[in-house]
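>>> The sequence and its predicted three-dimensional model are supplied below.
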Amino acid sequence: MGISRPQTPFPFDFSTTSVLPSIRNLAFVLLVFILNNCMGAPPGTLEEKAKYFCENAQEALAFGDDERSLSLYFKAVEINPRSFSGHLGVAQMQIRLRRFAEAAGSLDKARTVAGSNGGRWEALGNAYAAARDWKSAIAAHRKHHELVHESASPLLRLGDLYLSLARYELAQIAYREAARRKPDLAGIQAGLGRVYSRKGSIDSASAYLKTAHDLDPTNPDLNCELASLLIQNGKPDEAVLLLEPITEVSPFHVRVRYLLARSYAALGRDSSARKQTEAFDRLRQIRKNIESLEDIVAENPTANRYSALAHLYTRVRNDSLARASHRRATVLDPLATAAEGSHTIDSY
């Protein structure tokens, strides 16, 4: 008669798949830990060393480690204060973390080393706009225009900025100059249409927006602009014909649902109007939740909050941001995402 051994369970039951997510997450964190300890730059010039740290910052960001990415960009500019990519990277991370005033300061440093490179001034203009420094954004795009005078791109950017600031005359001038250089660009024609719409010139607005629509027929924003004018002109039936196909291409576009609801209501199609109104309310609430949670995680990041944000992004099919948020949650706490499949977003 043999002695029976106590049936103590092994800590990891590899006969099931329940532990596999944890193992994968722990392996991921181990990899990040290894990367975190590779701080030494290879031999080379100051420019080469700064480039090395910028590349590592991009890798850290791809792994969802915002803080490490920011620290590596700081390391790049510490080694080479003339690193444009380093200063721009610092600013972009500060914008990502909602530190707009700090970002503007970092962009001012990048501006001092931008030189005569048009692409750098374009990047500065876009970053200043993201940091909500409109005056500096306009100045940067003007500099870009001076450097590449025959390009439509900086003029389009200027038009968009002026339009957002309700400076319609300047926006119209910028768009017209852009159209002279590249008349077949949908964004330019749409910009002119939006200017005329804001100024109350509905016929001119419709003409430009129709041209833009012909150039880019599946763009949901263009379809919404044109549909809105059709509704104003008492043509809800044409608005419906324009918007219904877009629900297949962009099912989570909030304004498409809103305008469809208005169009159906104007046509007396009450059941369809109610359905679109419900979809609009649902999507609008998700968007509000996303915006609120984005602000919260920027100030106080936690694994649970990033996991919740990933689920919200998934609900509106923004898969790239969902994956990035999931990676960030895993970096902060691998165990928090191991059992992710067992809960739903409704718990948040």
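Thanks, I have the structure now.
>>> use CA for all of it now, contacts and neighbours both
OK.
>>> and stretch 75-92, how far apart are its ends?
Terminal residues of stretch 75-92 are spaced 15 Å apart (CA to CA, to the nearest Å).
>>> Check the offset of that stretch from the chain's centre.
22 Å (CA atoms, centre = their mean, to the nearest Å).
>>> now do stretch 283-292
15 Å.
>>> So what touches it?
Here stretch 283-292 makes contact (CA atoms under 8 Å, 6 or more residues apart in numbering) with 252, 253, 254, 309, 312, 313, 316.
>>> Which one of these is nearest to residue 297?
Checking these against residue 297 with CA to CA, the nearest one is residue 309 at 8.9 Å.
>>> any idea how far that closest one is from residue 296?
In terms of CA to CA, residue 309 sits 10 Å off from residue 296.
>>> ranges for the strands of the stretch 151-300 of the chain?
In the stretch 151-300 of the chain, no strands are defined using DSSP state E, counting those that start in this stretch.
>>> in what helix or strand does the residue sitting nearest the centre point of the chain lie?
Geometric centre of the chain, nearest residue: residue 321, 8.2 Å, by CA atoms, centre = their mean. Taking DSSP states H and E as the definition, one finds residue 321 inside helix 319-332.
>>> and that helix, what does it pack onto?
helix 20-36, helix 303-315, helix 334-338 (3 or more CA pairs under 8 Å, 6 or more residues apart in numbering; DSSP states H and E).
>>> Put this next to the first one:
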Amino acid sequence: MNPSYQQIVDLFELCAPELASVRTARKGRIGSTADESLEMGRLALGEGDFEEAIRHFREAIVQRGIDDPAIELDLGAAYEYGDMENQAQRQYARALELELQGAEPLVGLADLSKRSGQFREAISRLEEAVRLEPANPHIRIKLADAHREAGERKRALAAARGALIVKPDDSFVHFWIGDLLLEMGRYEDALESLRAAIELSPGDDYLFQRAAVAFWRVGRFDDALKAVRLASDLDPDKHLYYGLLNRLLTELGRADEARLEEERASKMDRYDRSVLDKTLADMGIGSKAER
């Protein structure tokens, strides 16, 4: 995924006006070759400037002089990013026509179908994409996600396990399966998948947060607390974890320990509180407002 404008600012410690001046200087420029225009378009899209990206991709198509499905795909993505769904659909269809057996245009069309609630159409296109690229775990997870959004959890699980067969060392696939199993109430199985994800990505605090849900659901309360504390160690500035510890310790009747977390928990913002409520609901614990 391309870095956002703010991520670039943070990464290079630029002030926003400095980076903005770079973008302003690039506006109106035309690449001297199709490849240069393509690169400028991708950079603009990564910064969230879809209008500038569209302009560069269109110029690249003209400069290339021959049909190039890769540019058509990028132009389709820029249209999709700008919520210009009709134009995006035409571009993806065009790329599909040019590639003949290409899977990427099908994935783009499936994304558009999903956005408009046409899950059967999205699933059909993704199934075709999987047939074209059976070794691509990304497409298999896309298919699993479409089934999940359509309410077909068992089919989603089967599709995700297909991705795992293709790429067994992918932490995200293990996490995705674990998260789905939590949703299905299969907490012991979820723990196994989340454990595998953590072994592959031990520095991801969110994995420990989700593991805490599974531990709590199977009655392993001390392990749930341990998982939250490990998540907090990985990201000490995330006040959500102190709020979660405070609530879990309170639930367990450990009031003195819970009070130790109150000061840091009080720094949670609205987003933290929203995530806390959802996490507690996943654990089967009601919010304070419900008490």
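Yep, it's here. Because the structure is predicted, anything quoted here is derived from the model rather than measured.
>>> if we can go back for a sec, need the winner for burial among the helices and strands packed on helix 319-332 of the first structure.
Highest mean neighbour count of those: helix 303-315, a mean of 22 (counted as mean count of other CA atoms under 10 Å).
>>> picking that back up, from the chain's centroid, how far away is the helix holding residue 321 of the first structure?
For helix 319-332 of the first structure, the distance to the chain centre is 14 Å (CA atoms, centre = their mean).
>>> The counterpart of residue 73 of the second structure in the first structure: neighbour count?
Matched across to the first structure, residue 73 of the second structure falls on residue 88, judged by TM-score structural alignment. Other residues near residue 88 of the first structure come to 24 when the count uses other CA atoms under 10 Å.
>>> what does residue 58 of the second structure give?
18.
>>> That one contacts residue 74, correct?
No. Here residue 58 of the second structure lies out of contact with residue 74, judged by CA atoms under 8 Å, at a distance of 9.8 Å.
>>> Distance from the chain centre to the longest helix belonging to the first structure, please.
Scanning the first structure for the helix with the most residues, using DSSP state H, yields helix 270-299. Relative to the centre of its chain, helix 270-299 of the first structure is centred 17 Å away, using CA atoms, centre = their mean.
>>> Check stretch 181-195 of the first structure too.
From the chain centre to the centre of stretch 181-195 of the first structure is a distance of 23 Å (CA atoms, centre = their mean).
>>> Now do the buried residues in it.
181-182, 185-195 (16 or more other CA atoms under 10 Å).
>>> Name the residues that touch the helix or strand residue 125 of the second structure falls within?
Counting by DSSP H and E, the element that carries residue 125 of the second structure is helix 119-132. For helix 119-132 of the second structure, the surrounding residues in contact (CA under 8 Å, 6+ apart) are 101-104, 106-107, 109-114, 136, 139-140, 142-143, 146-147, 149-150.
>>> If any of these are buried, give me the PyMOL selection for them.
If you want just the buried ones from the contacts of helix 119-132 of the second structure in PyMOL, going by 16+ other CA under 10 Å, the selection is:
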select buried, resi 102+103+104+106+107+109+110+111+112+113+114+136+139+140+142+143+146+147+150
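>>> Just the ones of the contacts of helix 119-132 of the second structure in helices?
104, 106-107, 109-114, 139-140, 142-143, 146-147, 149.
>>> returning to what we had before: now the longest helix of the first structure and helix 303-315, what's the angle there?
Using axes from the mean of the first three to the mean of the last three CA atoms, to 10 degrees, the inter-axis angle of helix 270-299 of the first structure relative to helix 303-315 is 150 degrees.
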